[in-house]
Structures are given as C-alpha cells and as structure tokens.
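I'd like to go over a predicted model; first the sequence, then the structure.
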Amino acid sequence: MVFSIWFVYWIEYYFQINFNKYGIYPKTITGLRGVLFSPFIHGDTSHLFNNSVPLFVMLWSLFYFYSKTAIKILLFGTLFTGLLTWAIARPSYHIGASGVVYLLVSFIFFSGIFSKYYRLVALSLAVVFMYGSMIWYIFPVEDKISWEGHLSGFITGLFLAIFYRKQSPKPDVFTFTENEEFDNLFDENGNFNPPKEEDESFEIE
C-alpha cells in the first residue's frame, strides 16, 4: 500500500496530471468515489512522506498482530472512514492516507486496552509521540488539514476495536513450577541454608 501511494504520486508528477478531483467531496454522488481513491492521492511530497512512515509501521503492526482479521479491518475500516468523512466533512476535496493512519492507530491502541495487551498500547503511543501533533489534528486546528478525515478514522478504529475485541491477540501468560529442592536451600527468612553433608561411617574388618 505504501508503494502504491508513491506510485500514484509519481504518475501525477511525471505526466503532470492532478488526481485531487478523485478525492472525497462530501454529500455528492461523484464525491463518493473518493472513499476508494482518496487514500492514494496526496497534495505534495511532504504530505506523502508524513503519511508513509506511520502508515508502514501501523500496517506492519496490523498484519503482524492481527493476521487473521487484518484484511477485514483494513478494508472495512477504510470504507467506513471514507463514508463518515463524506457525511460530516466540509465541502472540499479530502485526500490522503492520514485517515487510514488514524484508523490503524486508534484500532491498535484501543484493542490493546481492551485485551490488556499493553505492548500494542505502547506501540500506538510511540507513533503518536513520534508525530507529536498527531492527536491534535482530530480537531479543527488548521483549515487546510482534513480534521474530519482524521476524526472519522479515529472513531472507526474505536468502533472496530470494540467489534473485534474477542479476536484481539492476548499477552503471553507464563506459569512457573515449584522447585522444592531449590526452595529447600533457603529458610523462611530467605537466608541461604546449604544442605548438611551426611557423615560417612566406615567399618574396618
């Protein structure tokens, strides 16, 4: 997927064409095509690069930890994120894979909380802290940024984490067996108490 968004951008650059009109345009029939096409369209190199790194990390994490449901989460999540953006966003073309990034971060974060698999929570938080202002962009803090797409991805990720909570990976559980011989080396206060050597007796004939 990361390769594909760079390939689409290369086509735009090489052939001097603009795919922005294939983004999501809210509340119009033609704007619905952006639900499928918008994640592959980016405004400039900076926009593309800022989405590529977190997208790669979160997609890798999704397919590593959720191998059985990863395809469903990605497809349904992208679809619902796009539809919600189409329903609530301002009248403008909304493009970029950042909605999918927010979808994946939200899903993995909340899924980790629900399953008490805190490695997933830590992974999501690491991505958020790497891109420090990420969390703020689900709010209308900048006119040129589609906060509606970010918010849609965040909400969709939470919904999918709830829906698939029973299929979330579980943290490893370790059980330990008691070693009585080892335990006997210590007294009730935890002091080392080595075993006493038995006296050997000899008979002389």
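Thanks, I have it. Worth saying up front: this structure is predicted, and the values here are computed from it rather than measured.

from here on, contacts and neighbour counts on C-alpha atoms
Noted.

contacts for the longest helix along the chain?
In the chain, assigned by DSSP state H, the helix with the most residues is helix 45-65. Contacts to helix 45-65, defined as CA atoms under 8 Å, 6 or more residues apart in numbering, come from residues 2, 5-6, 42, 70, 96-98, 100-101, 104-105, 108, 127, 169.

Identify, from the residues you listed, the entry nearest to E181.
Distance ranking of these against E181, using CA to CA, places P169 first at 36.6 Å.

My guess is the closest one contacts S115. True?
Yes - applying CA atoms under 8 Å, one finds P169 in contact with S115, separated by 7.1 Å.

so where does G112 fall, helix or strand?
Per DSSP states H and E: G112 is located in helix 98-115.

which residue ranges form the helices in the chain?
Taking DSSP H as the test, the helices found in the chain are 2-15, 34-37, 45-65, 70-88, 98-115, 118-130, 147-163, 180-183.

here comes the other one, which I'd like you to weigh against the first:
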Amino acid sequence: MGVTGGYPGAAGPAQRKKRPAWVVGGLTIVSFVVLLWLIELWDSLTGHRLDNNGIRPLESDGLLGILFAPLLHSDWDHLIANSVPALVLGFLMTLAGMSRFIFATAIVWILGGLGTWLIGNVGVHCPYVGVSCETNHIGASGLIFGWLAFLIVFGFFTRNIWEIVIGVVVLLLYGGILLGVLPGTPGVSWQGHLSGAVAGVVAAYLLSGPERKARALRRPVQSPRLPS
C-alpha cells in the first residue's frame, strides 16, 4: 500500500500561511534598492567604468543602455537622491499587486528607455562649435518618474477609491518633482524624466484594462428611441 510523505499535523500547500502582500512588496523594493547600492559600490571600486553603459541617444549600441541605465548612477549623491523616492514609490506600486508592479516596471523601463534614446539629445547645446556632443543617460530617476505618474493616474482609470486616494496623496507629496520633466537644470536628464512619466501613464492605462472593461459591462444599455 502506498503512503504519502509527511507527518501528522504537517501543513499542505493550501494550508501554509502566505506572507502579507505589503511584506512581499516591501522586501521586493528594498532588495531592488540594495542591488542599486551594490552596483554603485562595484562601479566606484572599478573607476566608474559601468557608467559608460547608459543610454546614448540615436546610437545603435546605445540601445543596450535601455537595459542597464536605471541600475547605474554617476556617484553616491546621485544614488542617495534616488533611493528614498524609489523605496516609497516602489513600495506603493507593489500595493497595486505584484504582477501589476512587475508589468508596469517593465513597461516604464523599456518604453521610457526607448523614449530617452529617441529624444535624449533634444535641447543639448555643445559648447564647442562644429563638434557634436554625445550624451549618456543613467540613473533610476526615469523609472521613478514612471512610478510616480502611474500612481497618480491609475486610480482615475480603475475608479477604485483607495487607489484614487493614493494617487492624490502621491501628487501632494511628490507632485513638485514633476517639474523635472521640463528642461532647465544642466546635467539632469529631463528627457529621461519625461519619457519615464509618459511611459508610466501608458502603463497605468494598459494595466487598468480589466477594471475599465468591467465598468463598461456594468453600464446600462439604452434602447434606441423610435419616432412616434
């Protein structure tokens, strides 16, 4: 007679208590920020050679920078400036669901990076006449702007009251940094900020599809009026 493994009182897969979503989300985003610090530590120890792998606009080999740019920072001050917003906004993103967080991050990462590759040289003035200046865009700020834009508009697409509240709170706390999508500060990739923010809105619209479809199905169908 066959027997099953285990012992009396052992919990099966369905009985095991899952970790709360906020714990999983918190561990995920903390791990991501820790990874950024480890990469910057290695970069500092190796003479910042990794920084050359950013997004170089309109260059074919610069397309690879789309994959690496959000993981790279020019120095510790740059990384520190991005760490707190990444922790806060990234954690809030996970509250929309881990699958949505992953897909939204992928959309912002790729679409925002592609936008930066396309417009990264816009508004760049070279001090040397007759010489083309190449730009190299690095940093997680494009991803952060994407998360920020996603959080602000997602609730208005889903019509979920709590997600609307989160969006309003995020807008009040961090809305001021949206000015970073405008040109003006030398050495700051407003192109990356703008591309990330646009990608965040696109991600919010795409990933709110189930709620928008469900809302459309609940609308009453109006019978056509016939002339009397």
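Here it is on my side, so go on. Everything numeric in this text was worked out from a predicted model, so none of it was measured.

okay, the longest helix of structure 1 sits on what stretch of structure 2?
The alignment of helix 45-65 of structure 1 onto structure 2 (TM-score structural alignment) spans residues 76-96.

For that stretch, buried residues please.
Within stretch 76-96 of structure 2, the residues that count as buried by 16 or more other CA atoms under 10 Å are 79, 82-83, 85-96.

Repeat that for stretch 150-166 of structure 1.
Buried residues in stretch 150-166 of structure 1, counted by 16+ other CA under 10 Å: 150-161, 165.

Out of these, flag the one nearest to L83 of structure 1.
Nearest to L83 of structure 1 out of these is S152 (CA to CA; 8.6 Å).

Find the pair from the contacts of helix 45-65 of structure 1 with maximum spatial separation.
H42 and P169 (33.1 Å).

The two: which has the busier surroundings?
When neighbours are counted by other CA atoms under 10 Å, H42 of structure 1 and P169 differ, and H42 comes out ahead with 26 against 16.

Just to check, the more buried one is in contact with Y9?
Yes - here H42 of structure 1 lies in contact with Y9, judged by CA under 8 Å, at a distance of 6.9 Å.

Mean per-residue distance, the longest helix of structure 1 versus structure 2.
Taking mean CA distance after the TM-score superposition for structure 1, the mean distance separating helix 45-65 of structure 1 from the aligned residues in structure 2 is 1.4 Å.

Can you find the partner of G25 of structure 2 in structure 1?
Using TM-score structural alignment to pair residues, one finds that G25 of structure 2 aligns to nothing in structure 1.

Could you do F150 of structure 2 as well?
Alignment of F150 of structure 2 against structure 1 is given by TM-score structural alignment, with F107 as its counterpart.

burial count for that match?
The local packing of F107 of structure 1 (other CA under 10 Å) involves 30 other residues.

what does the one 10 residues further on give?
Number of residues near Y117 of structure 1 (other CA under 10 Å) recorded here: 19.

And for the one 3 residues further on?
Neighbour count for L120 of structure 1, taken as other CA under 10 Å: 24.

From P140 of structure 1, how far off is it?
Summarising the geometry, the distance separating L120 of structure 1 from P140 of structure 1, computed by CA to CA, to the nearest Å, is 28 Å.

got it, and V2 of structure 1?
Distance of V2 of structure 1 to P140 of structure 1, computed by CA to CA: 27 Å.

The two: who's more crowded?
With neighbours defined as other CA under 10 Å, V2 of structure 1 and P140 compare such that V2 has more, 16 against 13.

returning to what we had before: could you identify the most distant pair in the buried residues of stretch 150-166 of structure 1?
The largest distance within the buried residues of stretch 150-166 of structure 1, taken as CA to CA, falls between H150 and R165 and amounts to 22.1 Å.

Tell me which of the helices of structure 1 lies nearest to I24 of structure 1.
Put simply, out of those the one that sits nearest I24 of structure 1 is helix 34-37, at 3.9 Å, with distance taken as CA to CA.

Now that closest one on structure 2. Mean distance?
Once the two models are superposed, helix 34-37 of structure 1 sits on average 0.5 Å from its counterpart in structure 2 (mean CA distance after the TM-score superposition for structure 1).

Point out the other elements, helices or strands, that that helix touches.
Secondary-structure packing of helix 34-37 of structure 1 (3 or more CA pairs under 8 Å, 6 or more residues apart in numbering; DSSP states H and E): helix 70-88.

once aligned to structure 2, how far is the helix it packs on on average?
In the superposition with structure 2, the average deviation recorded for helix 70-88 of structure 1 is 1.1 Å (mean CA distance after the TM-score superposition for structure 1).

which residues sit against that helix?
Contact with helix 70-88 of structure 1 is made by 24-27, 31-32, 34-36, 62-63, 99-100, 103, 148-149, 152-153, 156-157, 160, as judged by CA under 8 Å, 6+ apart.

Apply 7 Å and report the result again.
Among residues not part of helix 70-88 of structure 1, those counted as contacts by CA atoms under 7 Å, 6 or more residues apart in numbering are 24-27, 32, 35, 62-63, 99-100, 103, 148-149, 152-153, 156-157.

what's the answer for stretch 177-184 of structure 2, then?
The set of residues external to stretch 177-184 of structure 2 that reach it, using CA under 7 Å, 6+ apart, is 190-191, 193-194.

check contacts around L207 of structure 2.
The contact partners of L207 of structure 2, taken as CA under 7 Å, 6+ apart, are R100.

if we go to 8 Å?
Residues 100, 104 are the ones in contact with L207 of structure 2 under the rule CA under 8 Å, 6+ apart.
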